[in-house]
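Enquirer: mind looking at a prediction? Sequence and model below.
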Amino acid sequence: MNSVARQMIWKQLNCIGGIRTITTFTRFHEYLSIRRQQAVKSLLIQVTNLNSAQEVRTYLQSNFGPLQALYHYSIPKKGKGASVPSPVSSQTSGDYHWLLAEFEDPQSARECIAKCRHADGTLPFNSSMCWYRQPKSSKKQRRQKVDDGVAAEDEFPEIFSERLEGQTSPPDYRKVKTLSEQLKVLEASSKLSELGIRARFFVASQLELAFANLFPRGCVLPFGSTVSGIGRQSGDLDLVLVPDSSEIFTETDANNNAELLGGGKEGDDGRLYYQSKLFTANSSNARFQAQRVMETMADVIQLFVPGCTHVQRILQARVPILRFWSEFTDLQCDLSMTNASGVHMSELIYIMSQLEPRFPTLLFAIRSWASARKITNPVPGRQPTNFMFVLLLIYFLQKRQLLPTLDILFNNAGIKDQRVTVDGIDCSFLRDKEQIMKHFSPQTQGESAAELLFDFFEFYSEFDFNSKGVSLVTGSSWGKPDTGPLYIQNPLERHLNVARNVSKEEVIRFKSECCSALWKLETSWNSIHHSDKNSSTSGSSSPTLHDLLLTPTLDSGSSSRSPGASAQDQRFQIKELFTK
């Protein structure tokens, strides 16, 4: 990417405090590169309270260089993490306070880190995470210094403040009238904020820095909903350590990222090679080797990386992971090493969210509905996962000819689109939006998000899961290759069934809940969708989105009947209502 194009993207992404809107399509690897650069130029600083922010801003800009963005956030002291061991925490009452400061120049960040000191009684470890010590001068002197300032630009950037909590109060849907507007309110209140995105990339950056000597060509990347445009503020953080960043980035971007991180690109004409251990990704002992490496990584995280606690080694899973808690950002993190295909799958979803603007709106509603009705479960098991609902929504929009089938992307991939992971998974697909639109013309029927949500429930309430599977590659249903209750083909590893663990009872209950949601929307559609025409009031008497779809359900175990029987009875009653 040339300098002019990069400057254009920077203007889109950096609006005083961060992202506001992205008006043009930004390719996924460019988006990742920019977010990683933001993280490298950032410091996470623990402070006493919000009042310290202006003083820290003045100190940073007067000593090291101008700031690009500055965010304040607080974390409640209660929670999964232990108390943060620093002199600041002993002075703070109520919450822990943090500043995430991004410099304009990466050199300024490096100089600032070089000036950091190690506190007595701690393990010396260099990172971009620190705490701010108040100067010994009196309050009056500090106030005078801030008032005098070093320059008028110290007032920039504006300090954005936020409280990081997993649970937030539900939005007030009665402020808007139509169901489509309420869906947008739900999306705006649930989606990952700019600070949330930056915090997640910052965690990845710190792990990458910790493993830099072990994996000099590697990178640590967030994947999943965090990077695909559908992240929620309450979501966990999925991370992958890619030993060779060329699996994800082009050679040019990989070299640019290496230079930004303080390294250099490898020469292509040298005659000297590093002595290194062999890493045999496709051999019989590759899994064992990866597990042993991850054991070492777990020790590094537990013993050295500040703010990382409660490290769990879940190494016998199909994809081995390390689970830990990031106290400084209040995030549960899952780190894998052999899951580069997860980043490419995230890119596919990212492309879909760029091609169809109603896709994120619908997905936030469907995931919230599934969570409220206890169709999904955060712990993998017999119930569907959020990822399955992402694929089901894409398939539905493909059937409506609003999104392209994935074979269009796979069959038209160019040379620059070629990606193959070290374990042999072909992740080559067309990545340029303009090129995609040459092969696919979406239907422009003008349905609202509410109408599409109605059709989604209708579509899957009638879908024959018993005999048909779902394929996003062809965009069509097909005879299931196995006898499992639910078959959703993995788009990248096509021999795998994403829903292989889902039970028959849960599939029946999913269809039953679709019927119930469809009936509720059907009976109240006119009062919500046309309230602005039928009433001069605000429509406060009409059922809201929460009343219709987001009312929590009771535990299924409270019923004396089996889940299957209950679902079948409910579906029969609802079908009778539709035939009247």
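Expert: Structure received. Not measured: the values here are computed from a predicted model.
Enquirer: CA only for contacts and neighbour counts going forward, please
Expert: Fine.
Enquirer: what's the following helix or strand after the helix or strand containing Thr226?
Expert: Following DSSP states H and E, the helix or strand that holds Thr226 is helix 225-228. Downstream of helix 225-228, the first helix or strand assigned by DSSP H and E is strand 237-242.
Enquirer: which elements pack onto the helix or strand just after that next one?
Expert: Later in the chain than strand 237-242, the nearest helix or strand by DSSP H and E is helix 251-260. Contact here means 3 or more CA pairs under 8 Å, 6 or more residues apart in numbering; DSSP states H and E; on that basis helix 251-260 packs against helix 28-40.
Enquirer: just the angle between the helix it packs on and helix 251-260, please?
Expert: Inter-element angle recorded for helix 28-40 and helix 251-260: 0 degrees (by axes from the mean of the first three to the mean of the last three CA atoms, to 10 degrees).
Enquirer: go through stretch 542-550 and flag the buried ones.
Expert: Neighbour-count burial for stretch 542-550, counted by 16 or more other CA atoms under 10 Å, picks out 542-546, 548-550.
Enquirer: which residues touch the helix holding Thr226?
Expert: For helix 225-228, the external contacting residues (CA atoms under 8 Å, 6 or more residues apart in numbering) are 32, 192, 197, 200, 231-232, 237-238, 346-347, 349-351, 353.
Enquirer: now do that helix: distance to the chain's middle.
Expert: Relative to its chain's centre, helix 225-228 lies at 3 Å (CA atoms, centre = their mean, to the nearest Å).
Enquirer: residues of it that come out buried?
Expert: Under 16+ other CA under 10 Å, the buried positions of helix 225-228 are 225-228.
Enquirer: please compare the first structure with the one that follows:
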Amino acid sequence: MFCFELFNLKMTVFFQTGKFSFIRKCLNAPICNSIFLRNYSDPVKKFKSFSDVIAERKAEARRSLVVQVNSDTSFNELYGYCSKYASIKDIHHYRNSEKEHFMLIEFETEDNVKEVLKACSSHQKDVDVMAIESPFLWFRAAVNKKEKYSCPSTKKLTIKDGIEPVDDDVLYDELLNCETVTQQIQHLYERTKLNDLGVRLRFMVARQFELIFKSLYANVEVQPFGSSVNGCGRMGCDLDLVLSNVVTEEMSDPRRRLVYQENWASAAGLTSPHPGRWITNFPLTLMVLFFLQQKRKTGFVLPPLKVLVDRAGKEDIRIAEENINCTFLRDLNKLPQEEYGQCSEDLHTLLLQFFEFYAQFDFQEHAISINRGVPIRKPNALPLYIVNPLDQAMNVSRNVSYEECERLRLEVRNAAWILEEGLEGKKGDDWGVLRLIERKDSRGLKQLLRVGNSHRLVSVKDLFREDDEDVPVAKSKKTDEEMDKNVKEMSRVNVEKKEQKIKFKNSQIASEVFRIRRNKIV
């Protein structure tokens, strides 16, 4: 949430599909699309603060209901029935993974929701379950068949099948027919991003949990964070929720002597703030922001956080738990235009530069800090050090192992080689970003066996040579059948030598084989 609030410049992504291991995570990090497409003659964009966006979404959820229906044709009757008791603003239709039909109804006010629930909701006598107060209901058939409800002809569904995911094959063809890599990146984002209805449903889920927890805890709120609200979300992505304790000055009056007990699991040490040994989306997001702060020939995209801290006013002061200072400029309309968006490169060039930047970055000696916008010396010997922008004494990537840091370097290097080929303007059946994300076996295998770019292909048998003789590297002209035969041969060699220690020509080839084995591709 911090990154969106800090750089609320209509955050978007390079692209994301959610089905492709490490490179997909790198590409899922946010980037400012409005800056790329903005010309200096364009009018200045009016920015909306992150807190305002969250407040609007929460207000939408409080005046909305989700109703399970028989089909999208239930719209007329549902609208006619509910509009008798309250004013309806919009109705959105979607289907879940089980192809069940639902409609999200947004009313004009919160009171409208209360009026509808009071006049229309009921319980089932013939079902032995405990009903709960909830904004999620279902619309049953009318008892009196003669009673008909309808809506004006001018009223239509706002959207039908609002969260239907794009078909992979259709998306592949669309990307194949794009003119440039930049168009591929933009199109992939537009076709897979978390849309308005997807965001609404996430806030409805948060609303449901909030109603449940309020019966257990005092003064709490539940809201989404991460990709669901920072512009990085894709259709079908998971939902991260945070339960916050909202305490006003009145609630914390020291003259009140009866004090509520505190969340037991944290006090007992049952929860842990540390993730696994893999890099996560938050560090990757910081890596993207850090890259965009680097000055290049055509300028830079984002300023260091220090610029926003220095420009903060009294209204921007925020002190979080444990006295963490979260103060920085929140109204980006006060930020001069020359402080951001000076870069004129297209998405293709920027994405290539992102991979090249981290392929050459000295992770052994330097740390990443968006506060300063320049590499700083690492305070310890951890493999990867990315400074927490709000608590600069903390490394948000301290969990990342040495092996995963090496894999990071390997993957960004390989991605840079692939995108560099795209600059030549050649188009095949897997050109541009398709080489990075395509997972079909025939193309995926070629990519995994590729060491470098097109003139760095090696023979499968060379991976398992036990001598240190130099092997000439030449461009491969093998067909798919020959490559499949080589894969089978490699698998046979694996079985025959499973008790032997395989010697590799160099560490680079060893890393490639280790990656292939770990991913169980071969």
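Expert: It's in. If you're wondering where the values come from, they're calculated on a predicted model, not measured in any experiment.
Enquirer: after the helix or strand harbouring Arg313 of the first structure comes which helix or strand?
Expert: Arg313 of the first structure belongs to strand 308-314 when assigned by DSSP H and E. Tracing the chain past strand 308-314 of the first structure, the next element assigned as helix or strand by DSSP H and E is strand 321-326.
Enquirer: which residues sit against that following strand?
Expert: 80-81, 203, 294, 298, 307-315, 331-337.
Enquirer: and Val498 of the first structure, what pairs with it in the second structure?
Expert: Aligned counterpart of Val498 of the first structure in the second structure: Val396 (TM-score structural alignment).
Enquirer: from Cys32 of the second structure, how far off is its match?
Expert: Separation of Val396 of the second structure from Cys32 of the second structure (CA to CA, to the nearest Å): 23 Å.
Enquirer: can you show me the strands along the stretch 101-250 of the first structure?
Expert: Applying DSSP state E, counting those that start in this stretch to the stretch 101-250 of the first structure gives strands spanning 129-131, 159-163, 219-223, 237-242.
Enquirer: just send those strands back as CSV, with distance to Asp95 of the first structure and mean neighbour count too.
Expert: CSV is the format used below for the strands of the stretch 101-250 of the first structure (distance: least, CA to CA, whole Å; neighbours: other CA atoms under 10 Å):
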stretch, distance to Asp95 of the first structure, mean neighbour count
strand 129-131, 15, 19
strand 159-163, 10, 16
strand 219-223, 27, 25
strand 237-242, 22, 24
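Enquirer: now the ones you listed in JSON lines, with distance to Lys177 of the first structure?
Expert: As requested, those are exported to JSON lines (distance: least, CA to CA, whole Å):
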{"stretch": "strand 129-131", "distance to Lys177 of the first structure": "45"}
{"stretch": "strand 159-163", "distance to Lys177 of the first structure": "28"}
{"stretch": "strand 219-223", "distance to Lys177 of the first structure": "36"}
{"stretch": "strand 237-242", "distance to Lys177 of the first structure": "35"}
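Enquirer: for Asn490 of the first structure, find the nearest of the ones you listed.
Expert: For the strands of the stretch 101-250 of the first structure, the distance to Asn490 of the first structure is smallest for strand 219-223, at 16.4 Å, taking CA to CA.
Enquirer: which elements pack onto that closest one?
Expert: Going by 3+ CA pairs under 8 Å, 6+ apart, strand 219-223 of the first structure lies up against helix 194-210, strand 237-242, helix 340-355.
Enquirer: that strand aligns to what range in the second structure?
Expert: Per the alignment by TM-score structural alignment, strand 219-223 of the first structure matches residues 221-225 in the second structure.
Enquirer: neighbouring contacts of the matching stretch?
Expert: Here stretch 221-225 of the second structure has contacts from 1, 202-203, 206-207, 209-210, 239-246, using CA under 8 Å, 6+ apart.
Enquirer: kindly recompute the last result at 10 Å.
Expert: 1-2, 54, 57-58, 199, 202-211, 213-214, 229-230, 239-246 (CA atoms under 10 Å, 6 or more residues apart in numbering).
Enquirer: ok, average deviation of it from the first structure?
Expert: Compared with the first structure after the fit, stretch 221-225 of the second structure shows a mean deviation of 1.2 Å (mean CA distance after the TM-score superposition for the first structure).
Enquirer: quick one: buried residues of stretch 116-126 of the second structure?
Expert: 116-117.
Enquirer: starting at the chain centroid, how far to it?
Expert: 38 Å.
Enquirer: cool, stretch 431-438 of the first structure as well?
Expert: The gap between where stretch 431-438 of the first structure is centred and where its chain is centred comes out at 24 Å by CA atoms, centre = their mean.
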